[in-house]
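give me the fold of what follows.
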Amino acid sequence: MAFSLSSLAPRLAERLGGPLPGHEAHLRMAPRYPARQADLSVDTRDCREAGVLVLLRPDDAAPCVVLTVRRDHLPDHAGQISFPGGRREPDESLSGTALREAEEEIDLSPASVDVLGALTPLFIPPSNFCVHPFVGHAPSTASLRPTDAEVGRILRVPLAHLLDPATRTTETRPLNGADVDVPYYDVAGHTVWGATAMMLAEFLAVVRDATGAAE
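This is a model prediction of the structure:
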C-alpha cells in the first residue's frame, strides 16, 4: 500500500490516541524464553527512565523510519540497531528526552518534529530501563548525521519494507545459557532484534490499524 507521510501522519495521531496494541504486539518480536515474555510491563518498576523517538521522515516522497547503528568498537551492544533516545534528565518530560537525545545523536532539530503520540512503555531487564517510545514525524528532508560518539551510522528504512512480512524472520541464539528462538527484522543486512524490534512491532501494528495495510 502506497501512502505519503503527509497523509499518514494525521491517521497515526488519531490511532495513537486510542487503545494501543501494547505487549501483545511486543511479544511477536520478543525472544522466546519465559522470563522475557513475562517481564514486559513497566508498572511498579524501580527502574531508570528513558525516552526514544520512532521518527518518520520522507525519502523520495515515501515514509521511512530512522534507526541508528552503534559503533562496532563499543564494549556494550556494539553494532546493535536502536531508535534515537536515552536516559531522562531531572525535570525533563519523557517526550522531551526523546527529542533532546535525537538532537544529540543525529543532529535533528526538536523544532522540526511533530510528536504524534506515545507507544506502550517497555521494561528492559539487562539495563533496568523503562523505555517510553514516542512517534514523531519530520516533514523536512534536511540531512541527518551522527553527532554522538556511540552512533556509527544512520539508517533510513522504507516503511513499506518494514511492513512486508518477508522482512520478519527468526534465528536461534544463545541467551542466558540456552538456545533461544529470536525474532528479528532484516533491514539492509542489519539484524533488528530485542527491545528495538519489540517497539517497532507495536509501531507497525499501529500503522496497519491506521492504514488498513495487510499483515
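
alpha carbons only for contacts and neighbour counts from here, please
Fine.

what comes up buried for stretch 16-23?
Neighbour-count burial for stretch 16-23, counted by 16 or more other CA atoms under 10 Å, picks out 16, 20, 21, 22, 23.

helices - which of the residues you listed land there?
Residues of the buried residues of stretch 16-23 located in helices (DSSP state H): 16, 23.

farthest-apart pair in the buried residues of stretch 16-23, please.
The distance between the two most remote of the buried residues of stretch 16-23 (CA to CA) is 14.9 Å, for 16 and 23.

pull out the buried residues from stretch 5-18.
5, 8, 9, 11, 12, 13, 15, 16.

what lies in contact with stretch 93-113?
49-53, 84-89, 132-134, 136-140, 144-148, 151, 154 (CA atoms under 8 Å, 6 or more residues apart in numbering).

let's compare: structure for the following, please.
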Amino acid sequence: MIDSNHWKTFTQELREALKAESLGKSAQMEMAPLPDVSQRFDRESAKKARQSAVMILLYQDTGIVKFPLIVRPQYPGVHSGQVALPGGKYEDADQHLVQTALRETWEEIGVAMNEIEVLGELSELYVPPSNFNILPVVGILSCTPEFILQEKEVEELVIADLSVLNDKTKRKQKQMTFYSGIHVDVPYFDIQEKVVWGATAMILSEFAKIINNINSQK
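Purely as a prediction, here's the structure:
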C-alpha cells in the first residue's frame, strides 16, 4: 500500500533514478527470447529502423501503484495478439519521441496528453522482426484514469500491479514456435494470466531493476 506522501516520495525517487546511467542491455537480457538475441543490440540497425515509443503509465488505485497494458487485436503481422505497452510509431507531426508516446497513449487508451507527467525514459530497444526501435517513456497520473479504448488498436486492457515486476513467481518460461518454424525459449511475465514476452518483457525487466533498486535503498 502507498499513501499520498509515499507516492510523492516514490515519484521523486523514480525521476532521479531515470536520470542515472541506464541499466540497458544487462537488464533487458534477463527477459530476452533465446538463443540468439544479438540483432536486438545491433546499434547500426537500430539507427536505420523505424522509430517508435511506448508508455509505462503509473498511477495509484486504492493505495496500489498500477500501470496499463494492452492486448493487440489479431491482424496479419508479427505482433498480432500480443500484450504490449501503449505506444506506436513516430509521425512527422510529433516534435519528439516522448510526444509520440503521449499521443499514442491518448489515441489507444484515451488518457489525455496534458494529464501525464513525464518522469523520464528507459533504454531504447531494437525489435528486428518489425524493424522498430523503441523508446520507453515513464509517466505518472495524479488520479485513477478512466480508460477509453481505441477498438481498432486495442482488443483488451490489462491492469498490472507494479509489484508483479519483481515477483519471482510471475517470471516464467515456455517454448514457442515462431512463424519461421524456429523453436525459441521465451521468458515471460505472467500478468493477469497473460503472457507478456518479447520487447515488452525486456522493457519491463529494465524498469523492474530500477524499481527494485529504489526499494532496496529504504
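
and which of the buried residues of stretch 16-23 of structure 1 is nearest residue 158 of structure 1?
For the buried residues of stretch 16-23 of structure 1, the nearest to residue 158 of structure 1 is residue 16 (20.6 Å; CA to CA).

got the contact list for the aligned residue in structure 2 for the closest one?
Applying TM-score structural alignment, one finds that residue 16 of structure 1 aligns to residue 18 in structure 2. Neighbour list for residue 18 of structure 2: 119, 120, 121, 122, 210 [criterion: CA under 8 Å, 6+ apart].

list which of these are still in contact in structure 1.
With both residues aligned by TM-score structural alignment, their matches' CA atoms under 8 Å, the contacts of the contacts of residue 18 of structure 2 that structure 1 also has are 119, 120, 121, 122, 210.

filter the contacts of stretch 93-113 of structure 1 down to the ones in strands?
49-53, 85-87, 132-134, 136-137, 151, 154 (DSSP state E).

farthest pair in these?
Farthest pair in those, by CA to CA: 49 and 154, 23.8 Å.

could the buried residues of stretch 5-18 of structure 1 go into a markdown table alongside secondary structure?
Output for these, formatted as a markdown table (DSSP: H, G, I helix; E, B strand; the rest coil):
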| residue | secondary structure |
| --- | --- |
| 5 | helix |
| 8 | helix |
| 9 | helix |
| 11 | helix |
| 12 | helix |
| 13 | helix |
| 15 | helix |
| 16 | helix |
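
so the aligned partner of residue 212 of structure 2 in structure 1 versus residue 214 of structure 1, what's the distance?
Under the alignment by TM-score structural alignment, residue 212 of structure 2 pairs with residue 208 in structure 1. The gap separating residue 208 of structure 1 from residue 214 of structure 1 is 7 Å, by CA to CA, to the nearest Å.

so which of these two has more stuff around it?
Applying other CA atoms under 10 Å to residue 208 of structure 1 and residue 214 shows that residue 208 carries more neighbours, namely 16 against 10.
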